[in-house]
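A.B. asks: Here is a sequence with its predicted model. Questions after.
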Amino acid sequence: MLIKSIKNNLSENIELLRQLTNDEFTQKNPELSNATIGEHMRHIIELFGCLFENYDYGLINYDDRKRDVLLQTDKNESIAIIEKYLLELDKPNKPLSLTHNCFSPIELLQTNYFRELIYNLEHSIHHQALIKVALHSLPHIKIPSTFGVAPSTLEYRKQCAQ
């Protein structure tokens, strides 16, 4: 179910990107403290990238990422990378170590691949929720009702509707 949820989330991101023009993708949004949808999408992509690119090595550091400007300025490049990640996603769970620049580069936290997938899914949903705010100024863009909503919230809403 985890892999399916992440595939759905990444697919939602692709569908959004396909609807946006590159100008809309790179437009500064006052609702996002003048950030762009592209900057938020780059951030989502790069965190997933940190996990996938370091899976074999076994050491993840989300602070030590490329910050590739092309991913925030060219929506087609973002789409291509997300499509690539959709193919790389389904890996076996295994122990990983996580380091973070706000602690110490030598302090390692034990984690695993599935736990980091959950983190990345929640992180993507969080940024989708922010992006959704910027989409209010783009009424022609259609997103699913699940966009930017946590699975637990969707489940809760189902229960309330019964």
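C.D. replies: Okay, I see it. Numbers count the residues shown, from 1 in each chain.
A.B. asks: rest of the way, CA atoms for contacts and neighbours
C.D. replies: Will do.
A.B. asks: remind me, longest helix of the chain?
C.D. replies: helix 113-135 (DSSP state H).
A.B. asks: Show me what the helix or strand following that one is packed up against.
C.D. replies: Using DSSP states H and E, the helix or strand that follows helix 113-135 towards the C-terminus is helix 151-161. Judged by 3 or more Cα pairs under 8 Å, 6 or more residues apart in numbering; DSSP states H and E, helix 151-161 is in contact with no other helix or strand.
A.B. asks: Presented hereafter is structure B, for comparison with structure A:
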Amino acid sequence: MKNTVYIEVIKQLTDLLKQLTPEKYTQSLCVLNGSSIGQHTRHVIEFYQCLLKGVAGGIIDYDARERNFLLENDLYFTVETLENIQKQIISIKKPNESILLAVSYSPDNQDYIETNFMREMVYLVEHSIHHYALIRIGLQENFSNIYIPKNFGVAYSTVRHHEMSA
């Protein structure tokens, strides 16, 4: 798979995190309802991990996240994990091959929907950008010395709309 927007989205977070100190990464922020940048980052990463595990095993289950607290507490481990995820995404051989997505909206019912890696990457881009917007708010309100790229946390459709309106 080529180096695409999917890798770019992960790289945006990786580059931003490299500016933080471990203390800033784990600090509880009032504007994020007491969550930290690390907690939002862990959540984003674990969705990618679920997708990659699902591709290998045939079933994606975003509810089966590991909830690895090392990802929200160890900044350096997290950056390394993001870099490894980028490599894994690039190495996917059959991105359009059918796989199943497990969905469950009640404790006693699980359904399966046919999907593929590329479709799920589209979802993860949107999911990631949503959390990046929250991370952006946390950084702007608490750490004004951190450089945040203009379009970090802004949906690609919104970026295009603003460019066309300018």
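C.D. replies: All right, it came through fine. Keep in mind it's a predicted model, so treat the numbers as computed, not measured.
A.B. asks: List the TM-score for the superposed pair.
C.D. replies: With the length set by TM-score structural alignment, normalised by the length of the first structure, the two chains reach a TM-score of 0.94; 161 aligned residues with a Cα RMSD of 1.6 Å.
A.B. asks: if we can go back for a sec, and the longest helix of the first structure, which stretch of the second structure?
C.D. replies: Using TM-score structural alignment, helix 113-135 of the first structure lines up with residues 117-139 of the second structure.
A.B. asks: before we move on, the earlier item: superpose on the second structure and give me the mean offset of the longest helix of the first structure.
C.D. replies: Once fitted to the second structure, helix 113-135 of the first structure is off its aligned match by 0.5 Å on average (mean Cα distance after the TM-score superposition for the first structure).
A.B. asks: Does residue 89 of the second structure lie in a helix or a strand, and which?
C.D. replies: Assigned by DSSP H and E, residue 89 of the second structure falls in helix 75-90.
A.B. asks: An error on my part: the question was meant for residue 97 of the first structure.
C.D. replies: strand 95-98.
A.B. asks: Setting the sequence-adjacent residues aside, check what's closest to residue 151 of the second structure.
C.D. replies: residue 159 (7.0 Å; Cα to Cα, 6 or more residues apart in numbering).
A.B. asks: Residue 11 of the second structure versus that neighbour, what's the distance?
C.D. replies: 18 Å (Cα to Cα, to the nearest Å).
A.B. asks: between those two, which one's more packed in?
C.D. replies: Looking at residue 159 of the second structure and residue 11 with other Cα atoms under 10 Å, you find the greater number of neighbours at residue 11, namely 16 against 13.
A.B. asks: Quick check: which element contains that one?
C.D. replies: Element membership of residue 11 of the second structure, judged by DSSP H and E, is helix 5-17.
A.B. asks: quick one: buried residues of that helix?
C.D. replies: 6-7, 9-14, 16-17 (16 or more other Cα atoms under 10 Å).
A.B. asks: rewinding a little: please enumerate residues in contact with the match of helix 113-135 of the first structure?
C.D. replies: For stretch 117-139 of the second structure, the external contacting residues (Cα atoms under 8 Å, 6 or more residues apart in numbering) are 6, 9, 13, 29, 31-32, 37, 40-41, 44, 47-48, 51, 55, 95-99, 146, 148, 152-155.
A.B. asks: just the buried members of these?
C.D. replies: 6, 9, 13, 29, 31, 37, 40-41, 44, 47-48, 51, 55, 95, 98-99, 148, 152-153, 155.
A.B. asks: Give me the distance between the residue most central in space within the second structure and residue 128 of the second structure.
C.D. replies: For the second structure, residue 44 is the residue whose C-alpha lies nearest the centre (Cα atoms, centre = their mean; 3.2 Å). As judged by Cα to Cα, residue 44 of the second structure and residue 128 of the second structure stand 6 Å apart.
A.B. asks: The residue nearest to residue 5 of the first structure when sequence neighbours are not counted: how many residues sit nearby?
C.D. replies: Spatial nearest neighbour of residue 5 of the first structure, excluding adjacent residues (Cα to Cα, 6+ apart): residue 121 at 8.0 Å. Residue 121 of the first structure: 22 surrounding residues under other Cα under 10 Å.
A.B. asks: Same check on residue 75 of the first structure?
C.D. replies: 27.
A.B. asks: quick one: what's aligned to it in the second structure?
C.D. replies: Aligned partner of residue 75 of the first structure by TM-score structural alignment: residue 75.
A.B. asks: Would you enumerate the residues in contact with that match?
C.D. replies: 17, 21-22, 25, 38.
A.B. asks: Understood, closing this out.
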